[in-house]
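> sequence isn't available, so here's the structure alone:
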């Protein structure tokens, strides 16, 4: 019925121009042109009205609902895209009648409308995908998941399908044609090489759980040392501890080596592994007088007494000549200090005794003998961890002179000045 009214209106308009002395062909062309202008005005008004009604309806509905999904739909312009379907449908219905005198123009308009419909559907799908991403990011179980990568992968498929459908509208070739797909694949591989690599890397990162949002990673190649704040198809964004940001290609997480501290964060402790360098010339056997003096150190008094009984028993059985300390078995100041450090760590409430704990000395170097502390702190927070580590070594460094040991340290300018002054005085 509506088409009949429009057809009658078009004929009436053309006859009006002809009655006023116009050429028939010119009258038809002028009538068609006026129809286009009138339809454009009507469609624009309808688009504005429909958009306001639908958008306001969505907003009012989203305010009353408990879920936030519809709120994100409004923010992603979903109602605006939906509103465009109203004028599009009207133009689609009117086009065959308005351009009945020009079939080629009618076909062109329908093709343009089809392309616009394809693009509009893609925008609606993009809006839904963005809404889903923003909604899921608010869920606790999805906060550390690379949702941006998943959404971008889906968007690539959506825009790829959109591109194929548009090519089909313009050329008439079927998107299922092997020749068309082969040529399109070659072009896509050439243009989107980095995107495809990122796509593959995103899948591997997600499936193998290599990196999550919130993980602390160290990637020396790119100067990254901080927390992962975003993972998408092409890049991984890291906020460094100096509050700068580093962008890392997603593919690099598969191709290169980096350090992920998640294992430490999820474990029961954070490792402390540091050495104190002891001057080799300060290491010596302990005399009976020195042993009696060290028994005043309460933390290792039981150990020294137990060890003294063992040494004395062995020396008596072997009839060792103790006029020289080197004969038989003896305690050394370095050994007693090592036991003291071990006892001190076991008494420290900040150290997790259920995890590996050891005090050892490594092979001698040109800088002395390294006495290494290896243990785990309960607190894994960086600031607290550093405080715990500092307290341990502050105490041990201050305790070293009580064992007759010296810390190795390279000479400074003041040392050379003191030496020269002593030589001059002598």
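The structure has been received and is ready for your questions. On a predicted model such as this, the values are computed, not experimentally measured, just so you know.
> make it CA atoms for all contacts and neighbour counts henceforth
Will do.
> now the nearest residue to residue 144 once chain neighbours are set aside: how far from residue 231?
In space, residue 144 comes closest to residue 213 once its chain neighbours are excluded; the distance is 4.3 Å by C-alpha to C-alpha, 6 or more residues apart in numbering. Distance, residue 213 to residue 231, by C-alpha to C-alpha, to the nearest Å: 7 Å.
> can you check which residues contact both of these two?
Common neighbours of residue 213 and residue 231 (criterion: C-alpha atoms under 8 Å, 6 or more residues apart in numbering): residue 146.
> take the one below as the second:
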């Protein structure tokens, strides 16, 4: 081995060069030779390994090996052999320069740690991409778990490199960091919060990739496309993307529409505001006229008979409609809505169907519809709901009812003009 170490040195001495110059040139020649050897071995092994993986991937039925190639796992693994060669022959190159040998050995050791981190990162990215192709895991926050594990790996790698450079035992180095733990926690506050949030989101199954969520605080209303350690990305329906801190999922309130999409219908909950002045009792003539509406003919005949029997048995004076039991136009209209919804082809009959009257307001009497459309697609859902309310608004005049609406500005102008030109107003001038 000594002959190899000083092969160039002996030749240069024979040529008459000084001892110092010969030693330096000998080290330079050995270093160049080692560099060329390392690059040549790295090139050959990288080509062979990538080609072998590629051929194996073509024959394999799974896509895991394809993902290994796309994430450069074979390329990174190929660097291991050249690195081992460099570590083995570093003492040969710097046999006459012990200080340089120690320096480069530490440098190669640090590079070995970095190489291991590269390999681990490539494997983790491969696992992440592979898990996303599995039906049972594609909606889980895989990115968060991979990032958490990668952070731990990088922290261990960085601490190992520092301990190696400073020649401090790893355990002693970690123990010494205890005093700086508060600073570390402050620096990685968002990461720690995101890590805790990711665990809670996953365990409680709060959000999955593909869920439709509404987060009013951040202006998000769309589908979740990515969940990682620090952020959740939501693609809104206008194709913009909103980024939400992961820990906001457990600290703030948001709406997840998964329950709706997984159910058999999408809820319709909307009210008509009916003018209160139009509400009245129905006379027999009114009831007979409304019997022409086929959906409530049977109901009116049954109710009219029951009410007449009650009033007759109790000697009710029907010269005044207020006395006894009576039908009202708003009550019959409410029954009409109920029957209409139950006969509507787009309404899910197995879920709740209800037409209810809410407390009167300054804008009229709310008549609310509560039902579920069978079609949950947004466009079709809006069409179904609009179709229902188009029909109900158009049907109000048949019940002598009106939708409440505030007077327009034009109407106010005419009212003011009428007031100014009325005989009473003129007479007071």
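Great, that's in hand. Note that the coordinates shown come from a computational prediction; the quantities given were computed from them, not determined experimentally.
> ok, the residue nearest to residue 144 of the first structure - how many residues close by?
19 (other C-alpha atoms under 10 Å).
> and stretch 32-40 of the first structure, how far from the chain's centre?
54 Å (C-alpha atoms, centre = their mean, to the nearest Å).
> which part of the second structure lines up with it?
Aligned using TM-score structural alignment, stretch 32-40 of the first structure spans residues 27-35 in the second structure.
> what's the average distance for the matching stretch when superposed on the first structure?
Following the fit onto the first structure, the mean deviation recorded for stretch 27-35 of the second structure is 1.5 Å by mean C-alpha distance after the TM-score superposition for the first structure.
> report the buried residues of that stretch.
27, 29-31, 34 (16 or more other C-alpha atoms under 10 Å).
> remind me, longest helix of the first structure?
helix 24-64 (DSSP state H).
> quick one: stretch 102-111 of the second structure to the first structure mean distance?
With mean C-alpha distance after the TM-score superposition for the first structure, stretch 102-111 of the second structure departs from the first structure by a mean of 1.4 Å once superposed.
> which residues in the first structure does that stretch align to?
Under TM-score structural alignment, the match for stretch 102-111 of the second structure is residues 107-116.
> buried sites along that stretch?
109-110, 113-115.
> from the residues you listed, pick the one nearest residue 402 of the first structure.
residue 115 (86.7 Å; C-alpha to C-alpha).
> quick one: map the residue nearest to residue 144 of the first structure onto the second structure.
Per TM-score structural alignment, residue 213 of the first structure is aligned with residue 209.
> its match reaches residue 143, doesn't it?
No: Residue 209 of the second structure lies out of contact with residue 143 (C-alpha atoms under 8 Å); the separation is 10.8 Å.
> overlap in contacts of the two?
226-227.
> burial check on the residue mapped onto residue 346 of the second structure from the first structure, number of neighbours?
In the first structure, residue 346 of the second structure lines up with residue 350, judged by TM-score structural alignment. By other C-alpha under 10 Å, the residues close to residue 350 of the first structure number 17.
> now residue 350 of the first structure: how far from residue 371 of the first structure?
Residue 350 of the first structure sits 21 Å away from residue 371 of the first structure, going by C-alpha to C-alpha.
> repeat for residue 358 of the first structure
10 Å.
> for residue 409 of the first structure, same thing?
Distance from residue 409 of the first structure to residue 371 of the first structure, by C-alpha to C-alpha: 14 Å.
> what does residue 260 of the first structure give?
Where residue 371 of the first structure is concerned, residue 260 of the first structure sits at a distance of 28 Å (C-alpha to C-alpha).
> try residue 309 of the first structure
Noted for residue 309 of the first structure: a distance of 26 Å to residue 371 of the first structure, by C-alpha to C-alpha.
> the more surrounded of these two?
residue 371 (21 against 11).
> sec struct for the equivalent of that one over in the second structure, please.
Superposed on the second structure with TM-score structural alignment, residue 371 of the first structure falls opposite residue 367. What DSSP: H, G, I helix; E, B strand; the rest coil gives for residue 367 of the second structure is strand.
> check contacts around residue 367 of the second structure.
271-274, 334, 355-358.
> now, which of those residues lie within helices?
Among these, the members found in helices (DSSP H) are residue 334.
> most surrounded residue in the contacts of residue 367 of the second structure?
residue 274 leads these on contacts (other C-alpha under 10 Å) with 23 neighbours.
> read off where stretch 58-69 of the second structure ends up in the first structure.
The aligned range for stretch 58-69 of the second structure is 63-74, by TM-score structural alignment.
> with stretch 377-395 of the second structure instead?
Mapped onto the first structure using TM-score structural alignment, stretch 377-395 of the second structure spans residues 381-399.
> and the matching stretch, what's buried?
For stretch 381-399 of the first structure, burial by neighbour count (16+ other C-alpha under 10 Å) applies to 385, 388-389, 392-393, 396.
> of all those residues, which comes closest to residue 186 of the first structure?
Once C-alpha to C-alpha is applied, the member of these that ends up nearest residue 186 of the first structure is residue 385, at 53.7 Å.
> grab the nearest non-local neighbour of that closest one.
Excluding its sequence neighbours, the residue lying closest to residue 385 of the first structure (C-alpha to C-alpha, 6+ apart) is residue 379, at 6.0 Å.
> could you give the number of residues near the one you found?
So residue 379 of the first structure, with other C-alpha under 10 Å, has 18 neighbours.
> mind listing what it touches?
269-270, 350, 385.
> would you turn the residues you listed into TSV with distance to residue 198 of the first structure and secondary structure?
Formatted as TSV, the contacts of residue 379 of the first structure follow (distance: C-alpha to C-alpha, whole Å; DSSP: H, G, I helix; E, B strand; the rest coil):
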residue	distance to residue 198 of the first structure	secondary structure
269	34	coil
270	33	strand
350	43	coil
385	36	helix
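> which of these lies closest to residue 186 of the first structure?
residue 270 (50.2 Å).
> counterpart of the closest one in the second structure?
So residue 270 of the first structure corresponds to residue 266, using TM-score structural alignment.
> residue 87 of the first structure too?
That one, residue 87 of the first structure, aligns with residue 82 by TM-score structural alignment.
> what's the local residue count around that match?
Around residue 82 of the second structure there are 20 residues (other C-alpha under 10 Å).
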